[in-house]
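Q: Just a sequence and a predicted model for now, questions to come.
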Amino acid sequence: MKKIRWGILGTGTIAHKFASDLKFVENAELVAVGSRSLENAKNFADEFGVPSSFGSYEEFAESDEIDIVYIATPNNLHHPNTLLCLNNGKAVLCEKPFALNENQALEMINLARKKNLFLMDALWTKFLPHYQKMIEIVKGGSLGDIKVVLANFGFRANVEPNSRLLNPELGGGSLMDIGIYNIFTTLDILGKPDEINVSINSTEQGIDEQCAVIFKYNSGAMASLFSSISANLSTDVEICGTLGRLKLTTPFYDSTSVLEHYFDGEKQVIKTEKEEGLGYQYEARNATNCLLNGITESSVVPHSDSILLMQTLDQIRSLAGIVFPIEQDSHLNRNA
């Protein structure tokens, strides 16, 4: 079977993690890396044995060697980088957040559909075995009616004031960086909320250092979601129903998490498969198989999921008063 040729755009921490796991994906090979710095690209290529390195995003996107691009650049570049790659005929797996707002996401998805190219939001957690098992249990009804979801994700970020995490120009803040995990997990469990309440601690730069979100549903269900880049949180998820409770242990978003099922005072640990690696190979395998089979939209993270997630993040930011500088441009403003 032919091999799908991957390129990685960006050379930061997440790019390193993805590259290290790509070797576990059958019928996939890493053939190119791109950066705004040729030196960084070459260093990355040397580390992972990548044949081609490019010192500009444009040269990278124009290369005929690449079938699909993993975009691992800062948040504010996900939209323009995705459009660049799609316009050059490349399939795209774009790191979260998929875009800065719904309008950007729709432009990306519409272009992919127009060009009949694969495009997926890189919500890697959704592909992990424990997360897939969680969805199966929730949908199976053994927990009864879900009444409460509690999700926390936080760490103390000892970073400079102009770092990516704190820079509104780069789409920073706890919500977009880590709170997004709480949001998409709850959307998978309970669906679109009927009411949202938000409270934040804002930094001098105008982004959220801590973000507390409450989802309310007409069914009577509620979700409490908290993200922080100033304190270490438990970083777990509890799903509480009328018949039982399910916990995704710390850290709930990665492959080391396990499921604990509580029923009638008894705890059962539900085991799921554990592959070697960090867990990024699951999303890469799904994308690779989609390309091999001529599929342009993943069933695990369909475009509708990405749109709902961006709509929800937009609503939360609107309630919190978080506006990114790029959104002052009317073309990109989420309310335009």
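A: Here it is on my side, so go on. Residues are numbered from 1 along each chain as shown.

Q: From here on, just use CA atoms for contacts and neighbour counts.
A: Fine.

Q: how about the strands in the stretch 1-150 of the chain?
A: 4-9, 28-34, 52-54, 68-71, 91-95, 119-122, 146-154 (DSSP state E, counting those that start in this stretch).

Q: Output those in JSON lines, with distance to Leu190 and mean neighbour count appended to each entry.
A: Below are the strands of the stretch 1-150 of the chain laid out as JSON lines (distance: least, C-alpha to C-alpha, whole Å; neighbours: other C-alpha atoms under 10 Å):
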{"stretch": "strand 4-9", "distance to Leu190": "34", "mean neighbour count": "24"}
{"stretch": "strand 28-34", "distance to Leu190": "35", "mean neighbour count": "24"}
{"stretch": "strand 52-54", "distance to Leu190": "43", "mean neighbour count": "22"}
{"stretch": "strand 68-71", "distance to Leu190": "29", "mean neighbour count": "26"}
{"stretch": "strand 91-95", "distance to Leu190": "24", "mean neighbour count": "24"}
{"stretch": "strand 119-122", "distance to Leu190": "20", "mean neighbour count": "25"}
{"stretch": "strand 146-154", "distance to Leu190": "8", "mean neighbour count": "22"}
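
Q: Out of these, which gets nearest to Pro168?
A: strand 91-95 (17.8 Å; C-alpha to C-alpha).

Q: got the angle between the closest one and strand 4-9?
A: Calculated by axes from the mean of the first three to the mean of the last three C-alpha atoms, to 10 degrees, strand 91-95 forms an angle of 40 degrees with strand 4-9.

Q: and strand 91-95, what does it pack onto?
A: Using 3 or more C-alpha pairs under 8 Å, 6 or more residues apart in numbering; DSSP states H and E, the elements in contact with strand 91-95 are strand 68-71, helix 78-87, strand 119-122.

Q: can you map out the helices along the stretch 51-200 of the chain?
A: Remark: helices assigned in the stretch 51-200 of the chain by DSSP state H, counting those that start in this stretch are 57-62, 78-87, 102-115, 129-140, 174, 180-190.

Q: TSV please, covering those and showing mean neighbour count and distance to Ala223.
A: Conversion of the helices of the stretch 51-200 of the chain to TSV gives the following (neighbours: other C-alpha atoms under 10 Å; distance: least, C-alpha to C-alpha, whole Å):
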stretch	mean neighbour count	distance to Ala223
helix 57-62	19	40
helix 78-87	21	29
helix 102-115	18	23
helix 129-140	17	15
helix 174	25	18
helix 180-190	21	7
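
Q: Use this one as the comparison:
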Amino acid sequence: MTRWGILATGHIAGRFAEDLRLVPGAELVAVGSRTPESAERFAARHGAARAYGSWAELAADDELDVIYVATPHAAHHEATRTCLEAGRAALVEKPFTLDLATGAELVELARVRGVFLMEAMWMRTNPLILRVCELIAEGAIGEVTHVRADFGAAGPFPPEHRMRARALGGGALLDLGVYPVSLAHLLLGVPQHVHAWAKLGPEGVDENTGIVLGYDSGAVATLSCGMVGATAVTASITGTTGRIDLPEPFYRPDAAVLHRAGAEPETLPAELVGGGYQHEAAEVQRCLAAGLTESPLVPHPVTLEVMGLLDDIRARIGVDYA
């Protein structure tokens, strides 16, 4: 049995707790929040045995095997550091941190302490996304030449909402754009050329962002994210001999459509159970059982490469969280 703690009590924390019920061998034992009242309400709602009114108390619980960090972006670094310093394994909601420097600090701390650490980029543990990667590796669409993906939300988000709050790491890029960027990285790796533009809101965070990534192989990625209109939230992966389309939402699709040159389209279905968080939880448990300190599906170098790319894009569009 893997004994879980959840740090934070918001919407994502609740969805993760619900999906944890679907993972064999998983048990939600404790929850921690900044206030005892919030922790106690969450524990009662999701069946956790213990509720703590501080992050440190949760991290100090020696009966926990791993803690899921579900705070807003700006608190990921502090919350995760609290877990790691207590010797507690951590699964950290995306984006990993606000920037590469703080992300690298956490990875180094986990290495020194010999503690498991993983970013909760659930797309990289999704069975259908992994099958798509297998097909591409097998040459199903030839050499990848173009990745297109978008993620836009309609809003409107008031100034105090976390999406607009600069102090909380707001903006479309870190909250939504991390998915298109991560998909491009998954398929093409680190780009050699980066171009980006964004419309910034009065709070100094990006409202609508376009990104073009170029690769020395000749491949390109055209990506967008925004919080001023609901986009299709789809993706297409084009190769020299075919294409794979991912319908809405592309990061957790219910099917993929494979177009091979000279053949009828082939639909690859996915069995959607729960909210999709169970796959990342199962991967954490598999790694812990194997004695690993990082996941081969979401390894530390990949997390840091994506954080570095997000830093580069933010610098180009003029969003600074300092």
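A: Thanks, I have it. Nothing here was measured: the structure is a model prediction, and the numbers come from that model.

Q: related to what we said a few turns ago, with distance to Ile316 of structure 1 added, can I get the helices of the stretch 51-200 of structure 1 in TSV?
A: Putting those into TSV (distance: least, C-alpha to C-alpha, whole Å) gives the following:
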stretch	distance to Ile316 of structure 1
helix 57-62	32
helix 78-87	20
helix 102-115	12
helix 129-140	24
helix 174	12
helix 180-190	10
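
Q: so which of the ones you listed comes closest to Phe215 of structure 1?
A: If we rank the helices of the stretch 51-200 of structure 1 by C-alpha to C-alpha, the stretch that ends up nearest is helix 180-190, at 8.8 Å.

Q: so where is that closest one in structure 2?
A: Aligned by TM-score structural alignment, helix 180-190 of structure 1 corresponds to residues 178-188 of structure 2.

Q: Same question for stretch 213-228 of structure 1.
A: Stretch 213-228 of structure 1 lines up with residues 211-226 of structure 2 when matched by TM-score structural alignment.

Q: what about the matching stretch, how long is it end to end?
A: Using C-alpha to C-alpha, to the nearest Å, one end of stretch 211-226 of structure 2 lies 11 Å from the other.

Q: go on, stretch 83-100 of structure 2?
A: Stretch 83-100 of structure 2: ends 19 Å apart by C-alpha to C-alpha.

Q: Which part of structure 1 matches that stretch?
A: Matched against structure 1 by TM-score structural alignment, stretch 83-100 of structure 2 falls on residues 85-102.

Q: buried set for stretch 233-243 of structure 2?
A: 233-239, 241-243 (16 or more other C-alpha atoms under 10 Å).

Q: What of stretch 244-260 of structure 2?
A: For stretch 244-260 of structure 2, the neighbour count (16+ other C-alpha under 10 Å) marks 244-248, 250-260 as buried.

Q: Distance from that stretch to the middle of the chain?
A: For stretch 244-260 of structure 2, the separation from the chain centroid amounts to 18 Å (computed by C-alpha atoms, centre = their mean, to the nearest Å).

Q: residues in contact with that stretch?
A: Contacts with stretch 244-260 of structure 2, where a contact means C-alpha atoms under 8 Å, 6 or more residues apart in numbering, come from 123, 126, 128-129, 132, 140-141, 149, 179, 232-238, 241-243, 265-272, 276.

Q: closest to Ala320 of structure 1 out of the helices and strands packed on strand 91-95 of structure 1?
A: With C-alpha to C-alpha as the measure, helix 78-87 is the member of these nearest Ala320 of structure 1 (22.8 Å).

Q: what angle do that closest one and helix 102-115 make?
A: Angle of helix 78-87 of structure 1 versus helix 102-115, following the same axes, to 10 degrees, is 10 degrees.

Q: how close does helix 78-87 of structure 1 sit to structure 2?
A: Mean deviation of helix 78-87 of structure 1 relative to structure 2 after superposition (mean C-alpha distance after the TM-score superposition for structure 1): 0.6 Å.

Q: what's that helix packed up against?
A: Against helix 78-87 of structure 1 (3+ C-alpha pairs under 8 Å, 6+ apart) you get helix 57-62, strand 68-71, strand 91-95, helix 102-115.

Q: right, and these - which one's nearest Arg164 of structure 1?
A: Comparing the helices and strands packed on helix 78-87 of structure 1 by C-alpha to C-alpha, strand 91-95 comes nearest, at 14.8 Å.

Q: Average separation of the closest one from the aligned part of structure 2, please.
A: Looks like 0.2 Å for strand 91-95 of structure 1 (mean C-alpha distance after the TM-score superposition for structure 1).

Q: Quick one: residues in contact with that strand.
A: 67-73, 78, 82, 85-86, 117-123, 287.

Q: equivalent range in structure 2 for stretch 138-158 of structure 1?
A: Counting by TM-score structural alignment, stretch 138-158 of structure 1 corresponds to residues 136-156.

Q: Name the residues that touch the matching stretch?
A: 135, 172, 176-177, 179-180, 183-184, 187-188, 218-244, 250, 259-260.

Q: can you give me the end-to-end distance of that stretch?
A: One end of stretch 136-156 of structure 2 to the other measures 38 Å (C-alpha to C-alpha).

Q: what's the spacing between the residue lying closest to Ile135 of structure 1 once chain neighbours are set aside and Ile270 of structure 1?
A: Ranked by C-alpha to C-alpha, 6 or more residues apart in numbering and with sequence neighbours excluded, the top spatial neighbour of Ile135 of structure 1 is Ile189, at 7.2 Å. The spacing between Ile189 of structure 1 and Ile270 of structure 1, counted by C-alpha to C-alpha, is 18 Å.
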